[in-house]
Structure formats: structure tokens, C-alpha cells
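Asker: Fold the stuff below for me.
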Amino acid sequence: MSLLALNPIAFDLGGLQIHWYGVIIALGALVGVLMAMREAKRKHMDPDNILDLVLWGVPIALVGARLYYVIFELPFYLANPGEIIKIWHGGIAIYGGLIAAFIVLLVLCRKRKISPWLMLDIAAPSVLLGQIVGRWGNFMNQEAFGAKTTLSFLQSLHIPHFIVEQMYINGAYRQPTFLYESVGNLIGLVLILVLRNRKHLLKRGEVFLSYLIWYPAVRFFVEGMRTDSLYILPGVRVSQVLSLVLFVVAITLFIYRRKKQNEPWYNEL
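Answerer: Model (predicted):
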């Protein structure tokens, strides 16, 4: 670790250490919720539905994210069962969290008689925002990095010096894959918000499908650069396989629903 590396501890409350990772994740979640509630009002939906989704979805998504990671590292956790609950030691998979949150959303929509497509359209940009901000939590923890690189390469990217120094990990400079994913998702968020606000351009469900096209595409390429991937088979990264599947499914649904646009459920945003 570089002597100039940032301290992952934000502050200490009488022996209780608050990590920057948690602070950053909480901030991203708060901004995302506020953005979703504002969009819910614009779509004439009760914003309380967003709060209920968060109250149920966040803890269940956390469990899903942990289970996803544990499943693909099962030999280790079978040998060390006490480590399963120790999420502070690392091991949270975002795809697991997204799958769990998606199930919660479908259940909530069924109970409240809300269109799942509408709820997904409202939630998707906020989720993407959370992913953008969340990667900076990984940055503070010096995790989710890529292969070894050189100081001159990092300087050639014209990124701030504090990022360069934070990428000095285990005696070598590393590819800032957290930054690549965060910036890639930021570009996607801007594009989705611009397209969402264009009248008569996107139909209901297509904001979500746009997210489901963009994020897996970014993740597929960034995942190939990371050194901490989960593998389903030797040389086959779980997140790349899932990203490819989601990308293909999203494009297929997008095209299929456009062809069926005269059906009653195919409403404009």
C-alpha cells in the first residue's frame, strides 16, 4: 500500500469504526431513492411505493449479494462456515443483489397492482446511479482493481493524483477498473435520462431494458480486466456469462415488444 493511500476509515465513534465504503454506499442509495421518488411523482405513482421497495429490497438484496458470492466460493465457506456472515471481510456480488431486489420488486408490484415495467423504469436509473457511486466505495477499500500496470500508464490517463496513489496496491500499480466501470455507467445514466425525457421516444419498460443493455455491456468488458472475478469454470468468469445473457435477453425483449406495440400493456412512459 502506498503511504499516500487514503484511510478507509471515515471516523471513529467510541471504538465503532465507520468505513468510507459504508458512507459512500449510503449516500448513493439516498440520492438514488430521492431520484426515484421524484420520478414516481412524475409518473403519478405514490412515492411511498419506492420507500417500501427500498425498505424490503435493500436488506434482501444484501443477503442475495452475499449468497451469490458464497455459492461461487462454496469450497472455502464449507471449510470456514463462520466466515459466511462476515461480510466486512469482503464478498458482495452486485448481480446477486440485483436478482434479489428484482424478485422483491415483482412481489411488491403484484401486491400493489402496479405495472412491473413502470416500477422497473422508475428504479433503473437510480440503481445505475447507486452503482456509479458504489464503485468509489471499492476505490476507498482498494478493491475491484485490475492487473498490474505502470505509473506512467496511469499518469497518461490524466486522472487525479490521489486516484493514482490509491491504485498502488500490494507493491504495484493497478488498473483502476473501478473507475472504468463508474465512468462507463455515468455515460449510460446520462444517455438514459436524456432518452427518457424525449417525448414519444421510449415506451414503458424501455428505460429498464436500456439499463439492462448498457450495464451488462460495460460490466462484461470491465470484468475481463479485473483480478478478483468469480469463475463458473476455469477461465470462464461468472459475471461475464451473466452479463452476456442479460444483454442478449434485453435486446431480444426490446425488439419483441416493439413489434407488439399495439398490445394494451405497451403504454408510453
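
Asker: use CA for all of it now, contacts and neighbours both
Answerer: Will do.

Asker: separation between residue 170 and residue 72?
Answerer: For residue 170, the distance to residue 72 equals 25 Å [C-alpha to C-alpha, to the nearest Å].

Asker: Looking at those two, which one has more neighbours?
Answerer: In this view residue 170 and residue 72 are compared by other C-alpha atoms under 10 Å, and residue 72 has more residues nearby, 14 against 11.

Asker: which residues sit in contact with residue 83?
Answerer: Residues counted as contacts of residue 83 (C-alpha atoms under 8 Å, 6 or more residues apart in numbering) are residue 77.

Asker: how about a cut-off of 6 Å?
Answerer: By C-alpha atoms under 6 Å, 6 or more residues apart in numbering, the contact set of residue 83 is empty.

Asker: what's the closest non-adjacent residue to residue 41?
Answerer: Nearest residue to residue 41, sequence neighbours excluded (C-alpha to C-alpha, 6 or more residues apart in numbering): residue 47, at 6.3 Å.

Asker: Second chain to compare with the first, below:
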Amino acid sequence: MGNLLGVLNPIALKIGAIEIHWYGIIIATAVVLAVLLSVNEGKKRGLKEDYFYDFLLWALPFSIIAARTYYVVFQWSYYSQHLNQIYRIWDGGIAIYGSLLGALAVLLIFCKRNNISSWLFLDVIAPTVILAQGIGRWGNFMNQEAHGRPTTLAFLNSLHLPEFIVQQMHINGIYYQPTFLYESVWDILGFILIISLRHKSGLFKQGEVFFTYVIWYSFGRFFIEGMRTDSLMLGSLRVSQWLSLVFFVGAIAWWAYRRYWNPLNDWYLDAGIKTEK
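Answerer: Model (predicted):
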């Protein structure tokens, strides 16, 4: 980390030997907000409040394990020499795609066991997930990670960024692209877009709110990931870029397939109508 005056301390609070990191606080805040918003929307769609809390109890630990596993696997050249750091998630190093894939696996099992439409459940939580991702990137900011290539102070000033962001992007004497900020803004814009469209009649069949999230997020992630320097290359692209391409094309194709072959699928807004008093 840089020691320039004004660089933020990643540790929020220290009690004896216990250190509470801003990274964890920010991630926890994002999760809590996502759950509360999902519960509110879920009630409108006929989903019990307990479903979301029960799902979180299972999804949270598995998504963290999957996220860390994904990160460690693709950074094994480093962690094979530093085995004692594998579990130190509070220092950063959680892969979003690993987390999402882990949570998705839990969701499919959870919905099947509780006889819930997985498409509907995905539609309800999708906007809150992308909001949580946007908030969570500020945890990377506090750790001075997930940044882009070296740049200049003049370039950062040309973006009219607050001084604290410029200072935090000054690491070991070098200024870096604030890719964490680019993705945070992209995610929050996606959240605003989805919740603005989700309640429009005749627009989304069940599952299509989720597809919108996947398309929006993967499109932006592909380009932002290309600016970063801390991710694994696979051929001419980074691993996360390949995944973004797969998810982007796959979501569009699956959306089109379901519309063509299953035109009678329920509308998103129809869910919950029969349960209203």
C-alpha cells in the first residue's frame, strides 16, 4: 500500500488483537440491504419472508467458500507458496463470479426443496444482487485492489473525482485506473434500470428480469475487466472476460429460446396476484 498522506486505513476498528476491516463491513452492509429489498419485493410476488433468510443462511457461507476457492485456484502460483493466507478473506481476494456461481447452485437446490419457482426467486433477488455488487466494490477500494493499469494524476483529475479516491489510487508511488469505481457505477446504474423496468406490465416473463441482470452485468464486466492487471489470462482474454462472454451470449440465447418455445410462460408481475387479499 502507498503511504501517501490521505490514503485510507483498511482497518475500521481494532479491539486488542481483533481487527475489523472496512472490506467486511462494506460487504456485510451490501448483503443486509440486498436481503431487505428482496424481502420487500418477494412479499409482492407471493414469496414468504422466511424464504430469503433461510436461503441466505445457506447461500452466504457457500458463496464465500466458492468465491475464495475460485480466486485461490486462479492465483495458485502465489497461494501455493503462501498456504497460510488462503483463508484470509478479510484481506481481499474474493472472486465475484465464484460467489455468484456458488450462490446459484445453492439457490437451485433450495428452490427445488421448497417447491419455489427458481426463475421467480432469481427475478426477485437479481436487482438487489447487482446493487450489492456495486456497493461491495468499495471494499476493494478500501483495500486498494481491483484497480486498473497505471495512469497519471492528470488523467484522474480529468475525471473530476473526489480527492480521497485519487489519493487511494496512489499505490507505491504510482497512480492507477479506478476500475472498482467504473464497475460500481455500472452496477448501480444496472440496479436503477432493472427496478425501473421490472414493474412495467407486459415486459418481463418470469426469468427475464434475471436475464436482464446477467446481460447488463456481463457486458460491463467484460470491458472493465480488460482494464485490470490483477486477473488471470486465458489466451488473449482474462478468465472473467471469457465468462462474461459466455454469460452474455447465453442469457440472450436462453431468453430468446424461452420466448419462442414457451410463449405461455407466466409473466413476472402475475406472481403473487392470487395470494393478495
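
Asker: Could I get the TM-score for this pair?
Answerer: Aligned and superposed, the two chains score 0.95 in TM-score terms (TM-score structural alignment, normalised by the length of the first structure); 267 aligned residues with a C-alpha RMSD of 1.4 Å.

Asker: on that earlier part again, what does the residue nearest to residue 41 of the first structure align to in the second structure?
Answerer: When the second structure is aligned by TM-score structural alignment, residue 47 of the first structure is paired with residue 49.

Asker: whereabouts in the second structure does stretch 22-36 of the first structure align?
Answerer: The aligned range for stretch 22-36 of the first structure is 24-38, by TM-score structural alignment.

Asker: for the matching stretch, which positions count as buried?
Answerer: Residues of stretch 24-38 of the second structure classed as buried: 24-27, 30-31, 33-35, 38 (neighbour count, 16 or more other C-alpha atoms under 10 Å).

Asker: What's the local residue count around the aligned partner of residue 229 of the first structure in the second structure?
Answerer: Using TM-score structural alignment as the criterion, residue 229 of the first structure maps onto residue 231 of the second structure. By other C-alpha under 10 Å, the residues close to residue 231 of the second structure number 19.

Asker: how many other residues sit next to the closest residue to residue 231 of the second structure other than its chain neighbours?
Answerer: Of all residues not flanking residue 231 of the second structure in the chain, residue 238 sits nearest, at 6.5 Å (C-alpha to C-alpha, 6+ apart). Around residue 238 of the second structure there are 19 other residues, counting by other C-alpha under 10 Å.

Asker: if I look at residue 238 of the second structure, how far off is residue 225 of the second structure?
Answerer: Taking C-alpha to C-alpha, one finds residue 238 of the second structure at 7 Å from residue 225 of the second structure.

Asker: Also residue 135 of the second structure?
Answerer: In terms of C-alpha to C-alpha, residue 135 of the second structure sits 17 Å off from residue 225 of the second structure.

Asker: Which stretches in the stretch 1-150 of the second structure count as strands?
Answerer: 11-15, 18-21, 150-151 (DSSP state E, counting those that start in this stretch).

Asker: contacting residues around the second one?
Answerer: For strand 18-21 of the second structure, contacts defined as C-alpha under 6 Å, 6+ apart pick out 10-13.

Asker: out of these, who's nearest residue 114 of the second structure?
Answerer: residue 12 (39.3 Å; C-alpha to C-alpha).

Asker: Need the counterpart of the closest one in the first structure.
Answerer: In the first structure, residue 12 of the second structure lands on residue 10 (TM-score structural alignment).
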